[in-house]
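1. based on what follows, work out the 3D shape:
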Amino acid sequence: MRVDLFDFALPDDLIAQRPVQPRDAARLLDVTADGLHDRTVRDLPGLLQRGDLMVFNDTRVIPARLRGVRRGTAGRQDVAVEVLLIRDLGAGRWLAFARPAKRLRPGDGLAFGDLGAAVEAKKDDGSIVLAFEATGPSFAETLATTGTVPLPPYIRGGVADGQDRADYQTLFARRDGSVAAPTAGLHFTPDLMAALAEAGIGSAGVTLHVGAGTFQPVRVDDTDRHAMHAEWGEVPAATADAIAATRAAGGRIVSIGTTALRLLETVARDHDGAVAPWTGETDIFITPGFRFRAVDLLLTNFHLPRSTLFMLVSAFAGLERMRAAYAHAVRARYRFYSYGDCCLLRR
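-> You can find the predicted model right below:
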């Protein structure tokens, strides 16, 4: 499909720079077959049905942005560098993006405060492989004090502060590995979860470590030419069992965010519509025409023009319906992107 079909006008001042407090006070646009309804996240227990199952992504954002220097060598001066870690390759090795990548060569030494690394390789897609001097728990401890929250550039130029360390984690964050938050989960509070449980709405968890694709714009004119980065995910047996039991009882599967949806639909695609226990990587790219098998409802934030995420929600709820919903959201001054408001969509 043409990428320009997913374009729309978005005023810069609608991109949220901080989340609302408390989190469940965010606005929610309820997109139904009979129209658009302005609500808040606190209305969610009344919008779902007893017996529904919410599926959350329990990934945790790591302080993946590092600023430091390339150590000078003979004839070469120190150069300031910025690195975004993308994926743990094991044994202290990480896939990363770097700026300025053109100034780096295999073998170069980098210093990020107390954290040292060497450039092991450069890849065709512009990423690099870094081998860190510290590994295991010592690496994690040093990264926690050296790295910063990898905010996307649309939020304060990507410059995070101490408040973001709390703001950019969901209530469900358990497993380190993401470079971006599964932002639909940011709206949930203990009080809201208690109200949902009281309403007979269940919850279960999956893990998808959100990778660099979140930050990458679509630079081609046709969706068929866009390549997604692979991300690691896991559906535990308990969650697969809960989904099967919900289906058997006539309940609906409610994905909290596009990351959980992408993982569930990957597994369902490979298991004839069923969600089975699963561990692996997915590079699924969902555009209109995709056959959804696992998810019935989707709670998700408002996404940017021409993004893979706006393509996904258009596939889920229909392109024309989503264009109308987003036009309403802009007129009504909903807040967009990671720290913004959300919408509830039906398949």
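
2. going by C-alpha atoms from here, please, whenever you check contacts or count neighbours.
-> Fine.

3. quick check: residue 38 is in a strand.
-> Yes. Under DSSP: H, G, I helix; E, B strand; the rest coil, residue 38 sits within a strand.

4. correct me, but it touches residue 26?
-> No. Residue 38 is beyond contact range of residue 26, at 11.0 Å (criterion: Cα atoms under 8 Å).

5. those two: who's more crowded?
-> The residue with more neighbours, out of residue 38 and residue 26, is residue 26; 22 against 14, by other Cα atoms under 10 Å.

6. looking at this protein, which strand is longest?
-> strand 79-90 (DSSP state E).

7. who touches that one?
-> 64-72, 94-100, 150, 177-179, 211-212 (Cα atoms under 8 Å, 6 or more residues apart in numbering).

8. so which bits of that strand are buried?
-> Under the neighbour-count criterion of 16 or more other Cα atoms under 10 Å, strand 79-90 has 80-87 buried.

9. to compare with the earlier structure, here is another sequence to fold:
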Amino acid sequence: MKLSDFDFPLPNSLIAQKPAKKRENSNLLIAGANNPLVIDKFHNIIDYLLPGDLMVFNDSKVIKAKLILNKSEKKVELYLNKQIIDNQWYGFAKPSKRLNPGDQFDFDGNKIIIMQKLGMGQVEVKFELLNLTVFEFLEKYGETPLPPYIKRKEFLSEDISRYQTVYSKNPGAVAAPTAGLHFSKDLLASIKAKKVDIVFITLHVGAGTFLPVKTDDIAQHKMHSEYYQIDKITADKINKAKKDNKRIIAVGTTSLRSLESSTIAGQIQATNVFDEAENGDFSNLALLNNPDFEVDALNEKGCSLLHYAIGHNNPSTGEHLIKYFHANPNIATVQSGRVPLHLAVDTQNINSVRMLLDCEADPNIQAKMGKNTPMHLAAAKHQHDSPASLEILKLLIEAGTKVSILNSASLLAVDCLDSKTFDELLPSFTKYIDTGNTVEEKQKRLGETISELIFATQYYSPEPAHPMTNLDKNMKTHEKYKVVFDKAREGDFSGLILLNHPDFEANALDGEGYSLLHYAVFHDYDNIGEYLISYRHVNPNIASINNGEVPLHTAVLAQNVDSVKMLLDCEADPNIQFNDSGNTALHLAGAIHWREDSDASLNILKLLIKSGAKISIHNNTGLLAIDGVDPDIFEELLPSFSEYINTGSTLEEKQERLIETIFELVFTARYNSPEPSTELTNCVKQQKAKELVEKLQEMYESEFAIELLVFLI
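-> Just a heads-up that it's a prediction; the model follows:
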């Protein structure tokens, strides 16, 4: 066949440059083998349809695939055609002779780079974008490509909607299936009302449709590929209609050639998106809007579409699957249990790793086989000098990966990292901490990080060593973890990583009779103390085996204000007494303030009183907690009593705290004498308390109650 066989004159007057006001008001030409041509209006197509007919529509949606490139004040039109990988595409340039490999075009900081020219106007381009996907970039900077027979220069705002079918659904085409442009929603409703069945297939029209045929011999013309999708339900409906001798009406040539291409032995075959994805072809993944398609489905090899996208280093497709089709970023393969992040790390695809972590993939999932986390794989790759491995390690750490997880060989992820690498990774731990959204989250992350690692399992040795290899597993608890306690005693809490070991008892005491919490507050590591209590469930009131000293005693004796506050916030009991002396934390704080009169000691006294410390408790020598406190200092402590009262969660609790506080003060009141006031103590002893309580209840909300506190002191 020759090109001239298809050549015929078409008057320009018959080529509409603007659409009709209503879609369905365009002309309709009815042609039949034995019938004369009939010219009608398109909305009358319903008169030519019969109940039981099956109409096949192409629901492809046109994207803004046309980009205007400016070079030396001259314009080049670029029509995108096909995605290659990630941000690289094939396209057609007009005129392509103005472009050279290496040319760069800027769009508000986003770049399009010409990678190579492929002949026949085809070029390969690369996008370097600022936090945009290619489709988002096109939506912002692209234009809807109109057919070359539309000669008008101006672009009409209505072109965006009118050069699109009303049933368009799946984005990806660079040209509209034009036969469908004339169907309105009302016309489609009328067709359905006539009992005509409607099904949809998808064929994305490529930019090749705009290219002229330049060979005289039609057989020599190179056709550019297009991609279609027919799901099984649609294929079954078409095959049944054919079997039942129903009319099958293909709307336009795109629907027709999809049906022709999918037919084997007279039957329409459904497309298999897995086969294409396995071979690295993701052109049809935008066709997954069919409600019957399960995006997390696994094929017979046990892999998902997301696995194939990551395996072929196509993070933009992976992101599209997750964000728009809600694919599970943590979906595991059937056999090995590997998630996409395992695959991205194993293939050292940094962009895929970053994308998955941004989409909240879990960095701590262990594969079914080998129990390796992505961090294990990244560390192993780094040991073999993989160039991308260090950057991937940093990304994983910044996303909260745990370096303390053991694989099936009882190896930590960091066992194959040297100390130099660890120095390079430390800023990533800091970044993970700092990216917490709130102060509380940052504190939690800090505690996790300290216990997870801080020099990990190195223990300051030149080579990494798994800590458990140096410990006798048959020893008693405090001996078994002697290395942890020895370090904690000196203020080094890098060994807290061992708390993840299932045999470790977080409330264990060492040979000195103290817990890790004692050592944490002694060295004023309040964040570590909070981590031990909140996340390792250490008892905040754990007592030393020697003298009953609890961590609050330790923190008060060390005058560590932050640790005192942390313990009280974690509901440590301020009224526990030493075994040997009977002193409470308030006894210790009062004695230290009498001796040192420091800001720290005064602040600790206030913190204890705010938390409900009782001033009426006698120690083993009969002394009260405030016997060592200068009476003049009580004026500074009064607001703390008031704060304790006012922080009751209910009115009843506030009232109870007020009465309790009054009696505390009554019992311990002094009139500048070393002994309690006879009058006041007799008031209590003679059981006149009930009368006093009733009076206090009556004046609870008056300022006189506070004045009474001052008077009693």
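
10. and the longest strand of structure 1 against structure 2, how far off on average?
-> Compared with structure 2 after fitting, strand 79-90 of structure 1 has a mean deviation of 2.5 Å; criterion: mean Cα distance after the TM-score superposition for structure 1.

11. next secondary structure after that strand?
-> The helix or strand immediately downstream of strand 79-90 of structure 1 is strand 93-99, counting by DSSP states H and E.

12. so after that following strand, what's the next helix or strand?
-> For strand 93-99 of structure 1, the following helix or strand on the C-terminal side (DSSP H and E) is strand 109-112.

13. what's the helix or strand just after that following strand packed up against?
-> Using DSSP H and E, the helix or strand that follows strand 109-112 of structure 1 in sequence is strand 115-122. For strand 115-122 of structure 1, the elements it packs on are strand 109-112, strand 128-132, helix 136-146, judged by 3 or more Cα pairs under 8 Å, 6 or more residues apart in numbering; DSSP states H and E.

14. and those: which comes nearest residue 321 of structure 1?
-> strand 128-132 (40.4 Å; Cα to Cα).

15. closest to residue 232 of structure 1 among the buried residues of strand 79-90 of structure 1?
-> The nearest member of these to residue 232 of structure 1, counting by Cα to Cα, is residue 87 at 8.9 Å.

16. how about the helices in the stretch 101-250 of structure 1?
-> Taking DSSP state H, counting those that start in this stretch as the test, the helices found in the stretch 101-250 of structure 1 are 136-146, 164-167, 190-198, 237-248.

17. most packed of those helices?
-> Comparing those by mean neighbour count (mean count of other Cα atoms under 10 Å), helix 237-248 comes out on top with a mean of 17.

18. after superposing, tell me the mean distance of that helix to structure 2.
-> Using mean Cα distance after the TM-score superposition for structure 1, the mean distance for helix 237-248 of structure 1 is 1.2 Å.

19. whichever helix or strand comes after that helix vs structure 2, average distance?
-> Going down the chain from helix 237-248 of structure 1, the next helix or strand is strand 253-256, by DSSP H and E. Overlaying structure 2 shows strand 253-256 of structure 1 at a mean distance of 0.7 Å from the equivalent residues (mean Cα distance after the TM-score superposition for structure 1).

20. structure 1: which residue goes with residue 143 of structure 2?
-> Using TM-score structural alignment as the criterion, residue 143 of structure 2 maps onto residue 148 of structure 1.

21. just checking, its match touches residue 160?
-> Yes. Counting by Cα under 8 Å, residue 148 of structure 1 does reach residue 160; the two are 6.8 Å apart.
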